[in-house]
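build the 3D model from these lines:
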Amino acid sequence: MNSTVSASEQWYIRRGEVIRGPFTEAKIAHYLLHGRIKKNDELSLDQQQWQFSSEFPQLLPLMFQDAADDAFQRQQLMARKQWEAQRELSAKEPRYQPLLTDACDDAVETVRLDEHEVVGALASGLGKKKPLNRLLVGLVIFSLLGAMAMMIYLNSPEPEVAGIDCTVSAAPKVNWSNCQMAAARLSNADLSGALMQNMNLSRADLRGSLLMGANLSFTNLSAALLNDADVRQAKLVGVNLSGADLEGAIFDGADLSYADLGGANLAGTRFNGAKLDKAIWRDGRICAEGSVGVCQ
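Below is the predicted model:
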């Protein structure tokens, strides 16, 4: 399989005999970032040809691709992972569907091994009484402790999602998380504040719908119709909107970090104050970190 990726492609993960998917590229990057895909797990675009995840370094955000192998830079990498995770996860919301949580065990073991190196560096640095050495050792220890805390947090059991009912009709604050509703007819529906994470709504008709404050993170909305939809203040982290018709839709204040907008129709679409960090724009560009309202 060619390891060159396309923004709108759907991915599958295989561990042993278990296959999960499909997932967007943004979601695969999310799992890689949090250590939930192990180096021996395999990825595929067609469930026929499989390659180890380590053969797709381009799926990780660029800031994590060039980390060196020495102990100090490994700790820097873990600290940056912690920072990235804290940006995306709200302390008030449960996380959904742990994928491959035992990968965190390996990460914690790696941190423990590196702890011996840090202790040695501490003894050496403080013995020489050099301010620069002490500062360096302090930074390493701070990074180590933060990384260990984050690994323990990510490895803890995630709370059950209560109240999911895929059979109820569209209504404000409905809980449809993980429901399969491809090609659903939901035009002019009021779904304000709804929980709609990790759904399959590909080709769904949501024209004129109200999605204010809804959570659609990691939902598949590829080729969906959202003309004139009101999506203000919604959470759409990692959502797949590739090929969707978003003409006239309002995304003011929404969080579209890591979203896939490849090939979407954005005629008259409004993004005032919307977060577009690392989102894939309609022309395939990756929006810069800190992009707000406009893909930079």
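
when you work out contacts or count neighbours from here on, use the C-alpha atoms and nothing else.
Will do.

show me where this structure has strands.
Listed in chain order, the strands of the chain (DSSP state E) span residues 10-15, 18-24, 42-44, 51-52.

any idea of the angle the second one forms with strand 10-15?
Yep, that's strand 18-24 we're talking about. Angle between the axes of strand 18-24 and strand 10-15 is 160 degrees (criterion: axes from the mean of the first three to the mean of the last three C-alpha atoms, to 10 degrees).

alongside the first, I'd like the structure of this one:
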Amino acid sequence: MHDDSEMQHWFTRRSGEVAGPFPTAWLVRQVRKGQVGATDQVSRDGADWRAVGSVQPFAGAAIQALKAGRHPLSEEEEERREQARQELLEAERRAGSNLVGMVVGALVLLSLLGGFGYAFLFGVDTAPPRVADCNAPPAAGVVWESCSLAGLQGDDADLRELLARNVDLQRASLRRARLDDGDLSYANLTGADLGFATLRNARLVGATLTGTSLAFGDLSGADLSYANLRGARLEKAVLAGARLDKAIWPDGTLCAPGSVGTCNPLPAAP
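Purely as a prediction, here's the structure:
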């Protein structure tokens, strides 16, 4: 028998914006992860609204989220991330258009070389897609897309070429870990320890690095565009060639577009 409460659906409201309806179990998980805050409102009928923290079965999950320091992004942070996502999608679209042109050119060349071109192009085995596995241990090439791995212990781990966009690694310990060429775009690394870690050529677009320790780390060539580094520790960190377009520096300075290796403040408005 299912608990009747599990079969219920709820609307959510934040800053006047209504979403839903969502199943109870799913919404509890979002509250626990901090995606829905204790002061956001819920309603079963869209008319009677109450704060999440005062409604069962969400109150307990809200308390857990508050103790863990999880909370929804501010409107400014959500807007900044959405802008970063749109720019990333546009860049990927342009790259895809260029790729189509290259493929067409290759097909023409192969057709000129004769029938062997078809067998060569389509007879080669292709690598299987990399599927996210949130239970996978730290290893090179691991896929943690959108996984919740807060508090992960991965000191000295080899995580080169990992795929971990939107991953939750709050308070994770990754000291001396190797994350070269990894993709951590939009990851939440709040309060994580990456001291002495290497992140050469890593993608950290839109990542949340508030209070993160990157001391003595190597971020050469990393892409930190739109990343939030407020309160992060960067002493002795190597940032040669690192992109910092519109990133937020540890002191709260917004870096100007074109900032590479160091944060150039946006010019004051006239």
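
before we move on, back to that, distance to Ser257 of structure 1 added to the strands of structure 1, as JSON lines?
JSON lines is the format used below for these (distance: least, C-alpha to C-alpha, whole Å):
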{"stretch": "strand 10-15", "distance to Ser257 of structure 1": "18"}
{"stretch": "strand 18-24", "distance to Ser257 of structure 1": "13"}
{"stretch": "strand 42-44", "distance to Ser257 of structure 1": "23"}
{"stretch": "strand 51-52", "distance to Ser257 of structure 1": "26"}
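
which one of those strands is the most hemmed in?
Stretch with highest mean neighbour count among the strands of structure 1: strand 42-44 (a mean of 22; mean count of other C-alpha atoms under 10 Å).

list the helices and strands that one packs on?
Using 3 or more C-alpha pairs under 8 Å, 6 or more residues apart in numbering; DSSP states H and E, the elements in contact with strand 42-44 of structure 1 are strand 10-15, strand 51-52.

possible to save these as CSV with distance to Pro131 of structure 1?
Formatted as CSV, those follow (distance: least, C-alpha to C-alpha, whole Å):
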stretch, distance to Pro131 of structure 1
strand 10-15, 48
strand 51-52, 44
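
those strands: which one's closest to Ile286 of structure 1?
strand 10-15 (17.4 Å; C-alpha to C-alpha).

centre of the chain to the longest helix along structure 2, how far?
Criterion DSSP state H: the longest helix present in structure 2 is helix 75-113. Between the centre of helix 75-113 of structure 2 and the centre of its chain there are 19 Å (C-alpha atoms, centre = their mean, to the nearest Å).

ok so, going back, of all the helices and strands packed on strand 42-44 of structure 1, which lies closest to Leu256 of structure 1?
Nearest of these to Leu256 of structure 1, taken as C-alpha to C-alpha: strand 10-15 at 18.4 Å.

what helices or strands is that closest one leaning on?
Other elements packing on strand 10-15 of structure 1 under the criterion 3+ C-alpha pairs under 8 Å, 6+ apart are strand 18-24, helix 25-33, strand 42-44.

can you do 10 Å?
Applying 3 or more C-alpha pairs under 10 Å, 6 or more residues apart in numbering; DSSP states H and E, we find strand 10-15 of structure 1 packed against strand 18-24, helix 25-33, strand 42-44, strand 51-52.

among these, which is nearest Phe218 of structure 1?
Of all these, helix 25-33 sits nearest to Phe218 of structure 1, with 6.6 Å by C-alpha to C-alpha.

to Gly127 of structure 1, which of the helices and strands packed on strand 10-15 of structure 1 lies closest?
Across those, closest to Gly127 of structure 1 is helix 25-33 (C-alpha to C-alpha), at 36.9 Å.

map Ala19 of structure 2 onto structure 1.
Residue pairing (TM-score structural alignment): Ala19 of structure 2 is matched to Gly16 of structure 1.

and the helices in structure 1?
Counting by DSSP H, the helices of structure 1 are 25-33, 71-88, 103-128, 131-155.

and the gap between the equivalent of Thr210 of structure 2 over in structure 1 and Gly253 of structure 1?
Counting by TM-score structural alignment, Thr210 of structure 2 lines up with Ser242 in structure 1. For Ser242 of structure 1, the distance to Gly253 of structure 1 (C-alpha to C-alpha, to the nearest Å) stands at 20 Å.

between the two, which one's more packed in?
Set Ser242 of structure 1 next to Gly253 and count neighbours by other C-alpha atoms under 10 Å: Ser242 wins out with 26 against 21.

the residue in structure 1 that Ala240 of structure 2 lines up against: neighbour count?
Residue correspondence, TM-score structural alignment: Ala240 of structure 2 in this structure matches Asn272 in structure 1. Asn272 of structure 1 is flanked by 15 other residues according to other C-alpha under 10 Å.

go on, Gln170 of structure 2?
Using other C-alpha under 10 Å, Gln170 of structure 2 has 25 neighbouring residues.

ok, it - contacts?
Contacts for Gln170 of structure 2 (C-alpha atoms under 10 Å, 6 or more residues apart in numbering) come out as 68-70, 148-152, 187-193, 208-210, 212.

ok, those in structure 1: which stay?
Under the criterion both residues aligned by TM-score structural alignment, their matches' C-alpha atoms under 10 Å, the contacts of Gln170 of structure 2 that remain in contact after alignment to structure 1 are 148-152, 187-193, 208-210, 212.
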